[in-house]
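Participant: Sequence and predicted structure are below.
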Amino acid sequence: MALLLAIETTTKNCSVALFQDVNLIHLCEHNSEEYSHSENLTLFIQQAVHDANILLEDIDAILVSKGPGSYTGLRIGTATAKGLCYSLDIPLVSLSTLKSMAFGMLSEGEYSFYCPMIDARRMEVFAAIYDQANNEVREVRADIVDANIYSDFLKEKVLFFGDGAFKCKDIIRHPNAHFVDGFFPSARHMGILGVKKFMDKEFENIAYFEPYYLKDFVIGKK
C-alpha cells in the first residue's frame, strides 16, 4: 500500500494530508487571511507524521498542488515538496489545483458542470470547467468575469465555488448558476487523483518542476 503526503498551499488555506492509498488518515489545515504558510507548512507536516505514528522515511511519494493560485503560496509548497523528495529520494506527483477542487465537489448535487474559481484580483479569477466525470471541458484560464462569460455552459446547471466565486454572484445572474460559499482548495481532495498518478508513475522531474502560475497574464496587467 502507498503512503502519500499531500501539500496544498495555492490559496490562504494551508493544508497537509496523509493518505494510505485513497484513505485519508490525517489532515492538518489552517485558513488565514495572513497567508502564514511559511510558518505553518513544516509544522503541519511534522504534526501529521507524529499523529499518524509514522516516520517521514515511510512516505512513498509527495503530492503537491501545482496551481494556479497565489505566487508566494505556490513557491512555498513547491519548494517544500521538492526538498522532501530530494531528501527522502521519493517521487513528486503534481495535481491541478482546479481539478482537485472540482473532484472534491462532485458529490454536491446534480450539476452538469463544475466551475472551481480561485481569486486572482479585481474581477479576475483562475477558472476551468469540469463535467460530472471530472473531465476538463474548458481549459484553465485567467477570466475577467462578466455576465456572459460562461453562457455556453449555463444552458445546463453549473456549480461555481472557490474563493473567486463569491465576487461573481452579483454578476452571473442566471437560473442555472449555483454557488457554494466557503470552499477552498484542500489536501483532503488530492488522494484519489494522486494515487492514480502514483500508480501510473506520472512523476515530475524534481529538478525542473515549476508550479503553474498563469503569471504571463498576471504580470501583464496593471
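Facilitator: Sure, I can see it.
Participant: going forward, measure contacts and count neighbours with C-alpha atoms only.
Facilitator: Noted.
Participant: roughly how far apart are the spatially most central residue of the chain and Leu43?
Facilitator: Most central residue of the chain, judged by C-alpha distance to the mean C-alpha position with CA atoms, centre = their mean, is Thr97 at 2.7 Å. From Thr97 across to Leu43, the span is 22 Å (CA to CA, to the nearest Å).
Participant: again with Leu4
Facilitator: Plainly put, Leu4 is 17 Å away from Leu43 if you go by CA to CA.
Participant: Counting neighbours around each, name which of the two comes out higher.
Facilitator: Legend: neighbour count by other CA atoms under 10 Å for Leu4 and Leu43, higher for Leu4 (26 against 14).
Participant: My guess is the more buried one contacts Val64. True?
Facilitator: No: taking CA atoms under 8 Å as the contact criterion, Leu4 and Val64 are not neighbours in contact, 10.4 Å apart.
Participant: Included below, for side-by-side comparison, is a second structure:
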Amino acid sequence: MKILAVDASTEACSAAVYVNGEIVERLTLTPRKHIELLMPMTKEVMEAAEIELNELHGLAFSVGPGSFAGLRIACGFVQGLGAGLNIPIVPVSTLAALAYPVLEEHPDAMVMPMLDAKMNEVYWAIYALDQDGELMIIEKDQVNSLEEVYAHLADKQYNVLAVGDGWGLEPESLTQLNGTLIEDRHYPRAGDIALLAKKDLEKGLGLYADQVAPVYLRHNIAMTIEEQKAFREEKAKGAEA
C-alpha cells in the first residue's frame, strides 16, 4: 500500500509517504509558512520514495484540532489531490497522531496529548491501546482551560505519559495530572498519520474529497471526529452490501 500524508495543524509542517512498510518523511518548524512549503515537501518525499502520484492508494491528513488556518490548508491540499486522483482520504485526529507513536513504544500506558490552543486553552485527549493493539479513546478530543482539565480529571487518578507543547504552559500541569513528560514529542508527524490511516484504508473507511472537513473543536461548524468515523463506517457497510 502507498499513502501520502500531510500535517499543518501546529507550528510544525510535515509530509510523508508510506510505501509497503517504509516511511519517507520531512518535517520542519515553520509558523505561518505551511502553505508555501506543503507542496515542495510533498514533491520531495515522493521523489525520495521513487513513486508517482498515480501510484498512491490513499491520502491522509491531520483533521484537527489545531490551527484553523493550518487545518484548512491541509484539508484543501488533500481535497485537491484526492479529487484529481479519485482516491480515498482518511482524516486523522491531530491528538491521536501525537499519542500513537508513544503507545507503540509503551503499549500498556495511557497517553495524554495536549496542545496549546491559544486563548488560555488547550486541546487534549487521552488514548490507550486495546487488547488488539488498536487505538482506544479514554477521553475524547476536546478543548478546555487547564483549570477545567484539572477539574475534569481530578477524581479519575490516571497516570499518563504527557506529549505535546501544551504541557509547557503551566509548570504544575504534570503534577496536577500525574503526567510523565515525553521530551521529544511536541508536535504530530505526517508519518504517524500515514500509519494510522493505513488501518482505516484497509477497512475501506476512506472518504472522498467532498466528504472531508477540518475538525476545529472550538467552533461546532464541522463534523466531530466521532461523527466522521461513523460516517466512514456507514460508507464502508454500504460498499459491502
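Facilitator: Done, it's in. Note that the coordinates shown come from a computational prediction; the quantities given were computed from them, not determined experimentally.
Participant: Give me the TM-score for this pair.
Facilitator: With the length set by TM-score structural alignment, normalised by the length of the first structure, the two chains reach a TM-score of 0.87; 214 aligned residues with a CA RMSD of 2.1 Å.
Participant: Val19 of the second structure: how many residues sit nearby?
Facilitator: 18.
Participant: ok, the residue nearest to it when sequence neighbours are not counted - contacts?
Facilitator: Sequence neighbours aside, Lys2 is the residue nearest to Val19 of the second structure in space, at 4.6 Å (criterion: CA to CA, 6 or more residues apart in numbering). Contact analysis of Lys2 of the second structure by CA atoms under 8 Å, 6 or more residues apart in numbering lists Val17, Tyr18, Val19, Asn20, Glu55, Leu56, His57, Gly58.
Participant: what range in the second structure matches the biggest helix by length in the first structure?
Facilitator: In the first structure, with assignment by DSSP state H, the single longest helix is helix 71-88. When the second structure is aligned by TM-score structural alignment, the counterpart of helix 71-88 of the first structure is residues 68-85.
Participant: which parts of the matching stretch are buried?
Facilitator: Along stretch 68-85 of the second structure, these residues count as buried under the neighbour rule (16 or more other CA atoms under 10 Å): 68, 70-79, 81-82, 85.
Participant: same thing with stretch 124-133 of the first structure?
Facilitator: Going by neighbour count (16+ other CA under 10 Å), the buried part of stretch 124-133 of the first structure is Glu124, Val125, Phe126, Ala127, Ala128, Ile129, Tyr130, Asp131, Gln132.
Participant: Could you dump those residues into TSV with distance to Ala187 of the first structure and secondary structure added?
Facilitator: TSV is the format used below for those (distance: CA to CA, whole Å; DSSP: H, G, I helix; E, B strand; the rest coil):
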residue	distance to Ala187 of the first structure	secondary structure
Glu124	24	strand
Val125	21	strand
Phe126	19	strand
Ala127	19	strand
Ala128	19	strand
Ile129	20	strand
Tyr130	19	strand
Asp131	21	coil
Gln132	21	coil
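Participant: Take those and write them to a markdown table, including distance to Arg138 of the first structure.
Facilitator: Formatted as a markdown table, these follow (distance: CA to CA, whole Å):
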| residue | distance to Arg138 of the first structure |
| --- | --- |
| Glu124 | 17 |
| Val125 | 14 |
| Phe126 | 12 |
| Ala127 | 9 |
| Ala128 | 6 |
| Ile129 | 5 |
| Tyr130 | 7 |
| Asp131 | 9 |
| Gln132 | 13 |
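Participant: just the strands in the first structure please.
Facilitator: Ranges of strands in the first structure, per DSSP state E, are 3-8, 13-20, 23-31, 61-65, 92-95, 113-121, 124-130, 136-144, 158-161, 177-180.
Participant: of all those, which lies closest to Gly220 of the first structure?
Facilitator: Taking CA to CA as the criterion, Gly220 of the first structure comes closest to strand 136-144 out of the strands of the first structure, the separation being 11.8 Å.
Participant: packing partners for that closest one?
Facilitator: Contacting strand 136-144 of the first structure under the criterion 3 or more CA pairs under 8 Å, 6 or more residues apart in numbering; DSSP states H and E are the following elements: strand 124-130.
Participant: so the strand it packs on aligns onto which residues of the second structure?
Facilitator: Alignment of strand 124-130 of the first structure against the second structure: residues 121-127, by TM-score structural alignment.
Participant: how far out from the middle of the chain is that stretch?
Facilitator: Between the mean C-alpha point of stretch 121-127 of the second structure and the mean C-alpha point of its chain there is a distance of 12 Å (CA atoms, centre = their mean, to the nearest Å).
Participant: So which residues make contact with that stretch?
Facilitator: When contacts are taken as CA under 8 Å, 6+ apart, the neighbours of stretch 121-127 of the second structure outside the stretch itself are 65-66, 95-96, 99, 110-117, 135-146, 166.
Participant: What of stretch 182-201 of the second structure?
Facilitator: Residues external to stretch 182-201 of the second structure that are found in contact with it (CA under 8 Å, 6+ apart): 1, 3-7, 10-12, 14-18, 23-25, 27, 58-62, 88, 90-92, 94-95, 97-98, 100-101, 161-165, 206.
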